[in-house]
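**Student:** just the structure for this:
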Amino acid sequence: MGCSGCRVRFNCGKVLSKVSVFFTMVLIFTYFFYCLTGLCDSAPRTLYSQQAPDYDILDDPRRVSPRLLPDAPSHRNRTASEDAAQVEAPGQQLPLHMPGSARESAESNGIPVSNSFGTKRFPQAIIIGVKKGGTRALLEFLRIHPDVRAVGAEPHFFDRFYDKGLEWYRNLMPRTLDGQITMEKTPSYFVTKEAPSRVCTMNCQAKLIVVVRDPVTRAVSDYTQTLSKNPGLPSFQNLALKNSSTGLIDTTWSAVRIGLYAKHLENWLQHFPLSHFLFVSGERLVSDPAGEMGRVQDFLGLKRVVSDKHFYFNQTKGFPCLKKPEGSSRPRCLGKSKGRPHPQIPSEVLQRLRDFYRPFNHRFYQMSGQDFGWD
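**Tutor:** Next comes the predicted model:
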């Protein structure tokens, strides 16, 4: 009997061991099945599972370390095309079903809504120009708005990378939720002959924003930027004038040519009605940022969220900065590349340029319906 009882207990132990192994294998198989089908990734993550990034959106145009698209090589020395493949990386993840008050609170504390939800759409609005007019400031001011999602880097699709196709371009865009606007800015579009027809091919209903500035000041600022990268550049007057004795302006120099706003606008008006344009004053964007941002938000059909409370004037830099938001370590200002001191240009050269631009400026005032007061 004793031996018989031992055998029964031994057999029961073997059965239990086999059952345990069986259920273990079932659990392992179930785990791998869920992972292979991607269901593991859909598990919700804790709202504060990672520390919110402390970034300065105006010092770093991409807001946080950019994420390259899958087809973009991650070489240490990147090319312009690789830069164009950068999109805004998501910061802290917020649940899609968050109550409105919670979303607004999180966004006001610098936590952007996650890119994990929503759809990649073609931009409904584009800042198309102009270089050294204030486009970077405008974009960063707009990105405060919770209903604006924008690419940080300039895609340059309609002037440099059009051969990559519209699907490539769409994939550069951040994901947006219903009611949000997708935007990008590339100032060289305004002066690119082929850009208007290409943009219209994508969306003839697109809203177009042009930030303009006194063309003489803009040309000097353009030259200053180039000089900082190429100290051996000829003097401004040598580049601006074909011949110093005749005083003829060299319109082949890009710094001069960009300021012919009326000519560039004529090209765009062949494809878009004037009602699709908003002309933002670069000067007023500095002197009255809230006022200009009010016009921009109205044009885009947005609630006026960006207002006086978001700005303060930085006396050292000479332009407005964003006030320090709650939870951030410092105010957000344009980076060191903005507000460079301009070189001394002979007054007679500047006057010749003003005389040259005057008829083009007046024509632009008539076309746009706005007098920018540059004369």
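**Student:** please make it C-alpha for all contacts and neighbour counts, starting now.
**Tutor:** Noted.
**Student:** please tell me how far Gln124 sits from Thr176.
**Tutor:** Distance of Gln124 to Thr176, computed by CA to CA, to the nearest Å: 11 Å.
**Student:** oh, that last question was meant for Arg354, not what I typed.
**Tutor:** For Arg354 relative to Thr176 (CA to CA), the value is 44 Å.
**Student:** nearest residue to the residue nearest the centre of the chain in space, please, no chain neighbours.
**Tutor:** Residue closest to the average C-alpha location in the chain (CA atoms, centre = their mean): Gly152, at 3.1 Å. With sequence-adjacent residues excluded and distances taken as CA to CA, 6 or more residues apart in numbering, Gly152 is closest to Arg62, at 4.5 Å.
**Student:** about what we covered before: what touches both of Gln124 and Thr176?
**Tutor:** Jointly contacting Gln124 and Thr176 under the rule CA atoms under 8 Å, 6 or more residues apart in numbering are Thr182.
**Student:** who has more neighbours, Arg354 and Thr176?
**Tutor:** Thr176 (22 against 18; other CA atoms under 10 Å).
**Student:** the more buried one touches Thr182, doesn't it?
**Tutor:** Yes. Counting by CA atoms under 8 Å, Thr176 touches Thr182, with 6.8 Å between them.
**Student:** here is the second sequence; please produce its structure so I can put it next to the first one:
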Amino acid sequence: MDMVILVFCMPFTSQSRRMCFRNTCIISSMIIFICVFNLWIPSMLPYSEFIVRRWRAQYRQNLMAQPKFDFLSNYKNPCFIKIDATRSLNMNVSDGDWKEIPQDSNNIKRYNTGRGLNQDTKLPREPKPGSEIDQNKYQGINRTKYSGPRLYCLPYFLIAGFPKCGTTDLWHRIIQHPDIVVHPKEKEPMFFDNRRFYNDTPTIRPPVSRIEKDGTWLLETYLEFFTEPTTYIEKHFDARNGEPYHDKITGEGSSNTMPINDEWFQLPENANLREPKYTNADHVHHLIPQIKIIVMIRDPVERLLSGHLYFSEKYKYDTNKELFHNVVVDAVNKFKDCLKYNTERGCAYDKSITTIKNRIRVGLYAVHIADWFRVFSRQQFLFLKTEDYIKDVRATLVKVFDFLQLEFPPLQSQSSMLSKEKINKRTKTFDMLPATRKLLQDFYRPYNDRLWKLLGDERFHYTYSEIDSLK
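**Tutor:** Below is the predicted model of the structure:
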């Protein structure tokens, strides 16, 4: 090619030849670029939305860079004291619809989300003998002052997954235990999976709202979410060797914490990666390494249909068995296409391939749980099978309280727990088409096989026969 250019440019002057050579090089480079571009772009089209989201990403608070908390040994719940110099004089402990904490600790009200016990209901509990400290005279940490040391508590337990597996029903039963105290209104702060990236419900906030300019939560916001449970935990204790031991615990039930890591690319520790190095599991472990994690698992085929129907009522979209079939076909095809240009794990955390109608990725239990097993010990998990929970609620509650190291509650509390009606009942339902069921069973089968092997428990081996696919 150089020889052709040289021959072509010989009749011209030296300056003209140089200009001709330069222009020819530019044109040749453009031709080569266009050829490569035309070959590259079609293969990158499925990845284009991800690239755009990465380009527009706003990096969020780096939780992995936060200093570890020094938890207090005389609290069963993970609580710590922090020197707080950032609270202003106009920051109150309670505002909005929150109830002020009574000064008399004996009159402190039970906290729940409004669907459990009445706010004024007190649960009976046998007093423990040998108390050598007057609770009414115990000073503790002044939580209302604007600076200085303050007591903060993080959750002792977390119902981390999976949505539409009975987590809400379980939550409203276990929070009636006398030793569990939770946020008065909200089961799901959704800090790790949602509100630190975007806040679609700005009315849900802690009593002291420390947020970014766009309404997203900071770690300090999450700490403030547990303000009232923290006050209750501090005011109630037993005396052990003349020292106060606070044995109440708090928790939260954000069931998307385990499967939903959709905004991982907005975290600075995951910059320039095609799949996350750190997920919600790493962030929870960094902040609360000893947390206890409850996971509810359900047949992923039934879970997907349940979620589709739930969101159809919430977001008011039309659905029937034929429309659901089309949604499933589209979701399965998109996931398979994603696997052509990305890793399985990358696709499991890629929100661009699914919508609220077809969160097919949530049912990849083995993929999500493996990320949590990477940082937490197996002993910190309690896995519950939804089908077993439905058959025997009491047996499941026994497992939960034993896992949380709590005594089984008094008979009156047991009666209240067991007699509660099911939470989140669906008013809309239909049976999926046999073709839809067969498609989903084939899709989930390899992940189901991996799940029970990962857990080492054949109870979680969801298998499908030909009869199942014809239902």
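**Student:** could you confirm the residue nearest to Gly152 of structure 1 falls within a helix?
**Tutor:** No. Arg62 of structure 1: not assigned to a helix; according to DSSP: H, G, I helix; E, B strand; the rest coil it is coil.
**Student:** what's Leu208 of structure 1 aligned with over in structure 2?
**Tutor:** Aligned against structure 2 by TM-score structural alignment, Leu208 of structure 1 finds its counterpart in Ile293.
**Student:** mean distance, the helix or strand hosting its match to its aligned residues in structure 1?
**Tutor:** Using DSSP states H and E, Ile293 of structure 2 sits within strand 292-297. Compared with structure 1 after fitting, strand 292-297 of structure 2 has a mean deviation of 0.9 Å; criterion: mean CA distance after the TM-score superposition for structure 1.
**Student:** quick one: secondary structure of Phe10 of structure 1?
**Tutor:** Per three-state DSSP, Phe10 of structure 1 ends up helix.
**Student:** next, find the distance separating it from Phe23 of structure 1.
**Tutor:** From Phe10 of structure 1 to Phe23 of structure 1 the distance is 20 Å (CA to CA).
**Student:** Leu208 of structure 1 too?
**Tutor:** Relative to Phe23 of structure 1, Leu208 of structure 1 is positioned 62 Å away (CA to CA).
**Student:** more neighbours, those two?
**Tutor:** Leu208 (24 against 11).
**Student:** just give the nearest non-adjacent residue to that one, would you?
**Tutor:** Per CA to CA, 6+ apart, closest to Leu208 of structure 1 is Phe277, 4.8 Å.
**Student:** give me the neighbour count for the one you found.
**Tutor:** Residues near Phe277 of structure 1, counting by other CA under 10 Å: 22.
**Student:** sorry, back to before: got any residues that touch both of Thr176 and Thr182 of structure 1?
**Tutor:** 121, 149.
**Student:** before we move on, the earlier item: which other helices and strands contact the strand holding Ile293 of structure 2?
**Tutor:** For strand 292-297 of structure 2, the packing partners by 3 or more CA pairs under 8 Å, 6 or more residues apart in numbering; DSSP states H and E come out as strand 157-161, strand 381-385.
**Student:** any chance you could map the strands in the stretch 51-200 of structure 1?
**Tutor:** 67-68, 86-87, 119-120, 125-129, 148-150, 175-176, 181-185 (DSSP state E, counting those that start in this stretch).
**Student:** quick one: the fourth one to structure 2 mean distance?
**Tutor:** I take that to be strand 125-129 of structure 1. Mean deviation for strand 125-129 of structure 1: 0.6 Å (mean CA distance after the TM-score superposition for structure 1).
**Student:** which residues of structure 2 does that strand align to?
**Tutor:** The aligned range for strand 125-129 of structure 1 is 157-161, by TM-score structural alignment.
**Student:** only the buried residues of the matching stretch, if you could.
**Tutor:** Using 16 or more other CA atoms under 10 Å as the test for burial, stretch 157-161 of structure 2 gives 157-161.
**Student:** coming back round to it: contact partners of the strand holding Ile293 of structure 2?
**Tutor:** Contacts for strand 292-297 of structure 2 (CA under 8 Å, 6+ apart): 156-162, 165-167, 365, 380-386, 404, 460.
**Student:** mind running it again at 6 Å?
**Tutor:** 157-162, 165, 380-386 (CA atoms under 6 Å, 6 or more residues apart in numbering).
**Student:** same question, stretch 107-115 of structure 2
**Tutor:** 102, 119-120, 181-182, 184-186.
**Student:** ok, these vs Thr24 of structure 2, which is closest?
**Tutor:** Glu186 (67.7 Å; CA to CA).
**Student:** any idea how far the spatially closest residue to that closest one that is not a sequence neighbour is from Glu188 of structure 2?
**Tutor:** Closest residue to Glu186 of structure 2 apart from its sequence neighbours, by CA to CA, 6+ apart: Thr113 at 5.5 Å. Distance, Thr113 of structure 2 to Glu188 of structure 2, by CA to CA: 10 Å.
**Student:** and Glu223 of structure 2, what's its match in structure 1?
**Tutor:** Small correction: residue 223 of structure 2 is Leu, not Glu. Match for Leu223 of structure 2 (TM-score structural alignment): Arg170.
**Student:** and for Ile32 of structure 2?
**Tutor:** In structure 1, no residue is matched to Ile32 of structure 2 (TM-score structural alignment).
**Student:** what about Ile32 of structure 2, how many neighbours?
**Tutor:** The burial count for Ile32 of structure 2: 11, using other CA under 10 Å.
**Student:** measure it to Leu455 of structure 2 for me?
**Tutor:** 53 Å.
**Student:** before we move on, what about Glu224 of structure 2?
**Tutor:** 35 Å.
**Student:** looking at these two, which one has more neighbours?
**Tutor:** Glu224 (22 against 17).
**Student:** burial of the nearest residue to Phe299 of structure 1 once chain neighbours are set aside, as a residue count?
**Tutor:** Leaving aside its chain neighbours, Phe299 of structure 1 sits nearest to Leu278 (7.1 Å; criterion: CA to CA, 6+ apart). Other residues within reach of Leu278 of structure 1, judged by other CA under 10 Å, total 18.
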